[in-house]
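J.: sequence and predicted structure below; questions after.
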Amino acid sequence: MYIHLSIIIQEEIMKFNRFNILGLAVLVTVFMSACGGGAKEQSTTEEPTESTEVAAADYAVDSEASTVAWKGEVAGVYGHNGVIDIKEGTISGADGKITGGTIVIDMTTIQPLDSASYSEEHPASDLVGHLSTGDFFLVEEFPTASFTIKSHEGDKLVGDLTVRGITNEETVDLSSVSFDGGFSGSGVLVFDRQKYDVKWEHYVEDYVLSDDIEIKLEIVASK
């Protein structure tokens, strides 16, 4: 009888221990799940990303470092080319694109460079004088010309060109644009002189003055 009672007691103790172990296991599982869930939730939290966009900035055109070259041709015969000064200007940009700005040209500084076309009898000053008259740019009345930027897409810069007080939309074909430590850019603008009332015709019938005037721009600007 005592032996049988002892066996019963031992079996009850073992059941009790198994129950406690099972309960402990459940508690541990719940605890680990809670900790694991918290860690997973924390790992999926997104950190704010730093913006890589470059803020818009304005640049003052360096008139001394910049150049504007011009060229006009009498078809099939000869041409004239030279330079002209920038009076002032600004360029605005952001994220590698030109967003605005204006370049003002001093029309009183027209300077021919094609010296082979001139002689003592017909010096370069004669050409400058003629280009300054009403046959061409009427400089006394319109001492400046300007280009105001409207948009920049790819290698095209669109803006309003004003010559002799007349404004038309024109496009500059860009060859380079850089905002590295400042601004530098280059391009070519070709415009029809007739649109700006520059309507002089060559006095020799067979000599046809081209309607196209080419402008090459090399612009340097800084903040």
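T.: Great, that's in hand. Residues are numbered from 1 along each chain as shown.

J.: for the rest of this, base every contact and every neighbour count on C-alpha atoms.
T.: Will do.

J.: in the biggest strand by length in the chain, what counts as buried?
T.: Ranked by number of residues, the top strand in the chain under DSSP state E is strand 166-178. Neighbour counts over strand 166-178 (16 or more other CA atoms under 10 Å) mark Thr167, Glu170, Thr171, Val172, Asp173, Leu174, Val177 as buried.

J.: of these, which is the nearest to Val26?
T.: Taking CA to CA as the measure, Val26 lies nearest Val177 of those, at 68.3 Å.

J.: how far away from the center of its chain is whichever strand or helix holds Lys40?
T.: Using DSSP states H and E, Lys40 maps to helix 2-43. Centre-to-centre, helix 2-43 and its host chain are 70 Å apart (CA atoms, centre = their mean, to the nearest Å).

J.: do stretch 65-74 as well
T.: 23 Å.

J.: next, count neighbours for Gly154.
T.: Gly154: 8 surrounding residues under other CA atoms under 10 Å.

J.: for comparison:
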Amino acid sequence: MTTSPTSATRELNGVVLPATGAWKVDPGHAEVGFVGRHFMLTKVRGRFTDVDATVEIGERPEDSRVTAVINLASVESGDRTRDDHLRSGDFFDVEKHPTATFTSTSVSWDGTAGTLVGDLTIKEVTRSVTLAVEYLGYARDPWDNDRTVFSARGKVNREDWGLTWNMPLPTGGLLVSKEIELSLEIEAIRQA
């Protein structure tokens, strides 16, 4: 491994990775998104705009950790009526459960890709989630902040967290899919 105390990256087994230490997710450059299906056909995309997260890069990538708090009221899907419904007791019930949390439990890593497993808690229900993660690179912004960029994907069954509202369709099937695709695009800033 090659690194220096002032370097924002390091070389590990011939691969350039972020330097060890704390990296704070920049909420203005973070997309915590999801995709569900309406009528089991149309993709409906949404995202959370208020996320507070930290990535702790370990000396060994496997020792890295991620923690996040998601403000569920910040959900946006491009339709105010749908967003209000997602905030209601039928789904997130933000008055009683304003946040969701994620805490990683394990990381496996190979080159610039890996698997992140963690506990996702929504409405006081905690379930394990697996995300395929890719390290996309490093950049220094015009204000001298070191930034590292990650992308992650996964799938969950929303009913595992008690998000069971639905309506049967007259032709068969359900109005809203149970399976939800998760999609994260994250920029994190190195902390001094």
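T.: Great, that's in hand. Quick caveat, the model's predicted, so the values are computed rather than measured.

J.: ok, for the residue nearest to the spatial centre of structure 1, nearest residue in space, not its chain neighbours?
T.: In structure 1, the centroid-proximal residue (CA atoms, centre = their mean) is Lys97; its distance is 1.9 Å. In space, and not counting its chain neighbours, Lys97 of structure 1 is closest to His152: 6.5 Å by CA to CA, 6 or more residues apart in numbering.

J.: quick one: residues in contact with stretch 192-200 of structure 1.
T.: Gly134, Asp135, Phe136, Phe137, Val163, Arg164, Ile166, Thr167, Asn168, Asp211, Asp212, Ile213 (CA atoms under 8 Å, 6 or more residues apart in numbering).

J.: returning to what we had before: host element of the residue nearest to Lys97 of structure 1?
T.: Secondary structure from DSSP H and E places His152 of structure 1 in strand 144-153.

J.: flag every buried residue along that strand.
T.: So, applying 16+ other CA under 10 Å, buried residues of strand 144-153 of structure 1: Thr144, Ala145, Ser146, Phe147, Thr148, Ile149, Lys150, His152.

J.: residues in structure 2 aligned with it?
T.: Counting by TM-score structural alignment, strand 144-153 of structure 1 pairs with residues 99-108 of structure 2.

J.: repeat that for stretch 23-43 of structure 1.
T.: Stretch 23-43 of structure 1 lines up with nothing in structure 2 when matched by TM-score structural alignment.

J.: these two touch, right, the residue nearest to the centre of structure 1 and Asp155?
T.: No: applying CA atoms under 8 Å, one finds Lys97 of structure 1 not in contact with Asp155, separated by 10.2 Å.

J.: what do those two both touch?
T.: With CA under 8 Å, 6+ apart, Lys97 of structure 1 and Asp155 have no common neighbours.
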